[in-house]
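In: quick one, what's the 3D model for this:
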Amino acid sequence: MIAFSANPCKNGGSWNGEKCECQENYNGPLCEFLADIIEIENVEATVNVSVRITSQKYSDNLKDNTSDAFKTFSRDFEQQMDIIYDDVDGYKGVEITSIRNGSIIVDHDVIITVTDSEEFSPDYLAETVKKIEKSLKNTTCTNSTGGNCTGFTFDSSQVTVQEAVITDVCGSLVPDNLKQYYKLTFTNNKAICASICHQARNDSLKCGTGKCGMTNSGPKCYCDLTDGYWYLGDFCTIAIHKNGLIGGLSATLILLFLCLLALTVYMTWFKKTTKEYLRKREDEENKIISEKWADDDFEWHSSEIITVVNTGTTNFDNPINEGESYTTDVTPGLESVF
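Out: Coordinates of the predicted model:
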């Protein structure tokens, strides 16, 4: 068992001494993953409806949802519409979206809530829309006493009912930066908020043989490591055979070793050959120099005899004793000897 001096758990999880106890909708050894499925109790749908009220006159104050006129009108309208929509299955209430002139045209959403998501089929929603439209067209007065209309009076010919739209509540159940990765998804038995990692979605993220996990920064593929393969890449689509990789690396290392060995042998041979070549070249140069000195015709004489070539008699004045002179005989045929 690994002991931690501080709480290693993420996303609000707590360490109990043995493992992390995660907050709701989080899982993983360190509570690092947001759940792929978030359960929802109720499923909502809205039906946009437009009705024309002829019993009251329009005023600009009705455009301001902070004005007293709007608040009073809104309260009365909601009370009267609760009466009209009372027989609609799953009716929860109405929400005014806009008030327009003519006499008063009220655009509002009829909110339908169903606890059993199996009932939220296209047929069920279509039938709900028909009930809403029928209730409005069969009602001209929302409340009457003694035959007199005390509530709103409707123009039954000016009723518009749109198709039902299922409300995606998933965005309110996850962090803001992860809203884009969750959406309302209907399975065989219920409605769930499914992440992009969940296979129930048609656009689920495919991670090959790996597993998709929803982290705080978004979805991420975690690749498998099997006995025979390593899986790599953003989507675990690159399969590397372990034995093949090990064999390839071994062969590469052996080839590299042989190349280094051959290079070492070559360098040793090259240095030895170069050394022998330089030695032979030096010997040859020394031999050539010796032979050249032997072939040169030089005659060595005593430094005491100097013979100068001259056909006549040369007189040299004695620089020491003026007036005295001497004569030197020169042997013909020699330039100089030194």
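In: CA atoms for contacts and neighbours, from now on please.
Out: OK.
In: now the helices for the stretch 201-338 of the chain?
Out: Remark: helices assigned in the stretch 201-338 of the chain by DSSP state H, counting those that start in this stretch are 242-295.
In: excluding sequence neighbours, find me the nearest residue to the one residue sitting closest to the centre of the chain.
Out: The centre of the chain sits closest to Asp234, judged by CA atoms, centre = their mean, with a distance of 8.8 Å. Nearest residue to Asp234, sequence neighbours excluded (CA to CA, 6 or more residues apart in numbering): Cys221, at 6.4 Å.
In: I'd like to know how far the one you found sits from Val169.
Out: According to CA to CA, to the nearest Å, Cys221 and Val169 sit 26 Å apart.
In: now swap in Asp76 and tell me
Out: 28 Å.
In: looking at the two, which is more packed in?
Out: Neighbours were counted for Asp76 and for Val169 using other CA atoms under 10 Å; Val169 has more, 17 against 13.
In: so what's the more buried one up against?
Out: For Val169, the contact set (CA atoms under 8 Å, 6 or more residues apart in numbering) comprises Leu184.
In: please generate a structure for the following sequence too, so the two can be compared:
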Amino acid sequence: AVPRAGAGPAPSLRGASGPMQLFRVLRLLWMLRAFLGSTGQCYNGGIWNGKECICAQGYLGYQCKSLKEYFSIETPQKINATVDLKVKVTNRNFTDDLKDNSSAAYKNFVQVFKSRMDEVYRGNNFPQYRGVNVKRLLRGSIMVEHEVIMEANYTSGYLELFENLTKIVRAKIMNETGQLHGNSKDCKSLSLLCYDETATSVDPVKVDFDPQEQCTKKAAKEFAQFYYVDELDGKLACVTKCTPGTKSEMDCHHGRCQLQQSGPRCVCLNSDTHWYSGETCESSTSKSMVYGIVGAVVALLVVLVVVLIVLLSRSQRKWHRRQEYDVSQEWQDAGYPGSFENTSIWEGQDLKGDTFGLENIYRNFQPSLRSVDPTTELHIQRPTVVTTAQ
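Out: Now for the predicted structure:
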């Protein structure tokens, strides 16, 4: 690693004691980190300019990992709006030169029409009126497609204002076209305009200021659909349901709201005493209760294991007793007819109460023949077979 200029010579590790050598190693590592850290890593389309990350739209933070919670909306001082209308003038005939907006006939008709519309719309109850713009003339006597231009100061209720102004425009034009009909005697004068009231139409208002468009342009592309316009601290802003301080903020109870690509989600937090769950982290589970239940289940399992061991031990002992060696039974199974007598030597009273039986005696029996006189005769009464009478 090459230290930066002005950092001094690299410290030597020769002849250094243990603590001092460790200190110098740590210093070298710090200098190496500082040197390598001169080129940072940026995320989400961010660009490193040599000092910091320049984040792409919608992101912020040292490495551009965080989404912006809101954007301020730039509001103009004046807002313009238009209302499209169609009016049928019945006391004039459509000619081909009215198709050409540069012809004298077109200009003369438009001038007469605008002058009349100014008289219709201007008034104390409509100070936002700014004029009429004729878009085109069509056949049908003369069908005039035009728009009424309005301008108002920006307020938070500008949309409602223009909706009300549209109602004023509708009322004024309907009143104008309903006064002079095409069959009236006054309509013969070319200085007046007569109309067909049934052909009059008024479209909804169009406002040139769209704050939602600003939200779409300023937000990160993958998350733009989750930003919308709302008031924040009394001003318009692009926010999400995770933006604190808004009317539509998502209530995550015991968690925090996080904007993900699937939309706003509640990330539940845990405390020292509870776990929290649910879509809005509204459900809580006591840790002590869970630990108590787990402990009770473990204790119950231990008891069951002990009981099973005891029962198994008893079962094995009974099985061993059943396997005790029975000489009488063995002789009886030899196929001799009748029954045995004189078996007391094998089944004496002192052996009947023995828990282990003859099998245990035979297993542990170790004869010693040192003191036995081989010349002595031993007489043992042989068991006799008694035949059962037929």
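In: can you report how many residues lie near the residue nearest to Asp234 of structure 1?
Out: Neighbours of Cys221 of structure 1 using other CA under 10 Å come to 21.
In: please say which position in structure 2 it maps to.
Out: In structure 2, the residue equivalent to Cys221 of structure 1 is Cys266, according to TM-score structural alignment.
In: now for its match: which residues touch it?
Out: Contact analysis of Cys266 of structure 2 by CA under 8 Å, 6+ apart lists Cys252, Gly255, Arg256, Cys257, Gln258, Glu279, Thr280, Cys281.
In: can you list these in JSON lines and add distance to Ile142 of structure 2?
Out: Listed next are the contacts of Cys266 of structure 2 as JSON lines, based on distance: CA to CA, whole Å:
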{"residue": "Cys252", "distance to Ile142 of structure 2": "62"}
{"residue": "Gly255", "distance to Ile142 of structure 2": "66"}
{"residue": "Arg256", "distance to Ile142 of structure 2": "63"}
{"residue": "Cys257", "distance to Ile142 of structure 2": "60"}
{"residue": "Gln258", "distance to Ile142 of structure 2": "59"}
{"residue": "Glu279", "distance to Ile142 of structure 2": "62"}
{"residue": "Thr280", "distance to Ile142 of structure 2": "62"}
{"residue": "Cys281", "distance to Ile142 of structure 2": "66"}
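In: what helix or strand is Arg130 of structure 2 located in?
Out: Here Arg130 of structure 2, judged by DSSP states H and E, is contained in strand 129-139.
In: and the helix or strand following that strand, which residues are buried?
Out: Remark: after strand 129-139 of structure 2, the chain's next helix or strand is strand 142-153, criterion DSSP H and E. Residues of strand 142-153 of structure 2 classed as buried: Ile142, Met143, Val144, Glu145, His146, Glu147, Val148, Ile149, Met150, Glu151, Ala152 (neighbour count, 16 or more other CA atoms under 10 Å).
In: what residues does the next helix or strand after strand 142-153 of structure 2 touch?
Out: Scanning forward in sequence from strand 142-153 of structure 2 by DSSP H and E, the next helix or strand is helix 158-177. If you take CA under 8 Å, 6+ apart as the criterion, helix 158-177 of structure 2 is touched by 81, 83, 87, 120-121, 126, 152, 194-197, 200, 202, 204-205.
In: could you do stretch 122-137 of structure 2 as well?
Out: Against stretch 122-137 of structure 2 from outside (CA under 8 Å, 6+ apart): 98-99, 110, 114, 117-118, 121, 143-152, 165, 168.
In: ok so, going back, closest one of the buried residues of strand 142-153 of structure 2 to Leu67 of structure 2?
Out: Ala152 (34.8 Å; CA to CA).
In: distance of that closest one from Thr82 of structure 2?
Out: Applying CA to CA to Ala152 of structure 2 and Thr82 of structure 2 gives a distance of 11 Å.
In: so who does the equivalent of Val51 of structure 1 over in structure 2 touch?
Out: If you follow Val51 of structure 1 across to structure 2 using TM-score structural alignment, you land on Val87. Listed by CA under 8 Å, 6+ apart, the contact partners of Val87 of structure 2 are Met143, Val144, Glu145, Thr177, Tyr195, Asp196, Ala199, Thr200, Ser201.
In: same thing but at 6 Å, please
Out: Met143, Val144, Thr200 (CA atoms under 6 Å, 6 or more residues apart in numbering).
In: now these as a markdown table including distance to Val298 of structure 2?
Out: Output for these, formatted as a markdown table (distance: CA to CA, whole Å):
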| residue | distance to Val298 of structure 2 |
| --- | --- |
| Met143 | 89 |
| Val144 | 88 |
| Thr200 | 84 |
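In: hang on, the earlier thing: list buried residues within the contacts of Cys266 of structure 2.
Out: By 16+ other CA under 10 Å, those give Cys252, Gly255, Arg256, Cys257, Gln258, Thr280, Cys281 as buried.
In: just the residues you listed: which are in strands?
Out: Judged by DSSP state E, strands contain the following of the buried ones among the contacts of Cys266 of structure 2: Gly255, Arg256, Cys257, Gln258.
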